[in-house]
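**Q** for reference, the sequence and a predicted model appear below.
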Amino acid sequence: MAKKSEEWWDSTARDYLQRSCTQEEFCRRRGVKASTLQYHVSRIRKSGSQEIFLPLEIGKDERKEVTLEFPSGLRVSIRG
């Protein structure tokens, strides 16, 4: 298997942070190891990238809940 690029890992790690499934299921679907994924997720969080937060949509019903995850790891949930 060819080595995956940093851009691919950055995109995959951001997708993981916005997932609606378990880590195990996400890794199985993407064909990656959990430990490697966690390394790239923590690298994004520490990088101080251009993004201030990563929005996560939690609810699928009429009520909405959005969680903002800051690079420091702090999560703030807003329900409406």
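**A** The structure has been received and is ready for your questions.
**Q** C-alpha only now, for contacts and for neighbours.
**A** Fine.
**Q** helices or strands up against the helix or strand containing Ser11?
**A** Ser11 is located in helix 6-17, with elements delineated by DSSP states H and E. Using 3 or more CA pairs under 8 Å, 6 or more residues apart in numbering; DSSP states H and E, the elements in contact with helix 6-17 are helix 34-47, strand 54-57.
**Q** state the number of residues packed around Ile44.
**A** Ile44 has 17 neighbouring residues, counting by other CA atoms under 10 Å.
**Q** kindly report the same for Glu25.
**A** 11.
**Q** can you check Ser11 too?
**A** Ser11 has 13 nearby residues by other CA under 10 Å.
**Q** next up, a second structure to put side by side with the first:
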Amino acid sequence: MINFVLIAVCIVAGMIFKSTKTIHPDAHKGINTWIIYLALPAVSFKYLPKVQMVCGNALPDSEYSFNNYRMLDLYARL
């Protein structure tokens, strides 16, 4: 629930910054770059030690891949 509150706070803060013109109009590019190249990898490293490696994760399910291939083949024929 706290995540939704944080999202709402960030949206409202963005609207306030946009209306008061306190930040540069292209600031979103720098913020997005920071999120993609720094924040998301940091979050993945937080949960990486909890991932359990099993043989089933190494190869995809053959039935799933076959169905995926059939759907791609059907779309290609359209």
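**A** Received it, and whenever you're ready, just let me know what you need. All values derive from a computational prediction rather than experimental measurement.
**Q** got a TM-score for the two of them?
**A** Superposed pair, TM-score by TM-score structural alignment, normalised by the length of the second structure: 0.28. Supporting alignment: 37 aligned residues with a CA RMSD of 3.8 Å.
**Q** next, the angle helix 34-47 makes with the helix holding Ser11 of the first structure.
**A** On the basis of axes from the mean of the first three to the mean of the last three CA atoms, to 10 degrees, helix 6-17 of the first structure is oriented at 90 degrees to helix 34-47.
**Q** enumerate the positions of helix 6-17 of the first structure that are buried.
**A** Using 16 or more other CA atoms under 10 Å as the test for burial, helix 6-17 of the first structure gives 9-10, 12-14, 16.
**Q** so which residue is smack in the middle of the second structure?
**A** Leu40 (7.8 Å; CA atoms, centre = their mean).
**Q** identify the residues contacting it.
**A** Leu40 of the second structure makes contact with no residue, according to CA atoms under 8 Å, 6 or more residues apart in numbering.
**Q** mind redoing it with 10 Å?
**A** 34, 46 (CA atoms under 10 Å, 6 or more residues apart in numbering).
**Q** ok, now Tyr39 of the first structure?
**A** Taking CA under 10 Å, 6+ apart, one finds 9, 13 in contact with Tyr39 of the first structure.
**Q** from Glu65 of the first structure, how far off is it?
**A** Look at Tyr39 of the first structure and Glu65 of the first structure: by CA to CA, to the nearest Å, they are 27 Å apart.
**Q** not counting sequence-adjacent ones, nearest residue to Ala34 of the first structure?
**A** Cys27 (6.2 Å; CA to CA, 6 or more residues apart in numbering).
**Q** what's around the one you found, how many residues?
**A** Neighbour count of Cys27 of the first structure, defined by other CA under 10 Å: 18.
**Q** any buried residues in the helix or strand containing it, and which?
**A** Using DSSP H and E, Cys27 of the first structure sits within helix 23-30. Within helix 23-30 of the first structure, the residues that count as buried by 16+ other CA under 10 Å are 23, 26-27.
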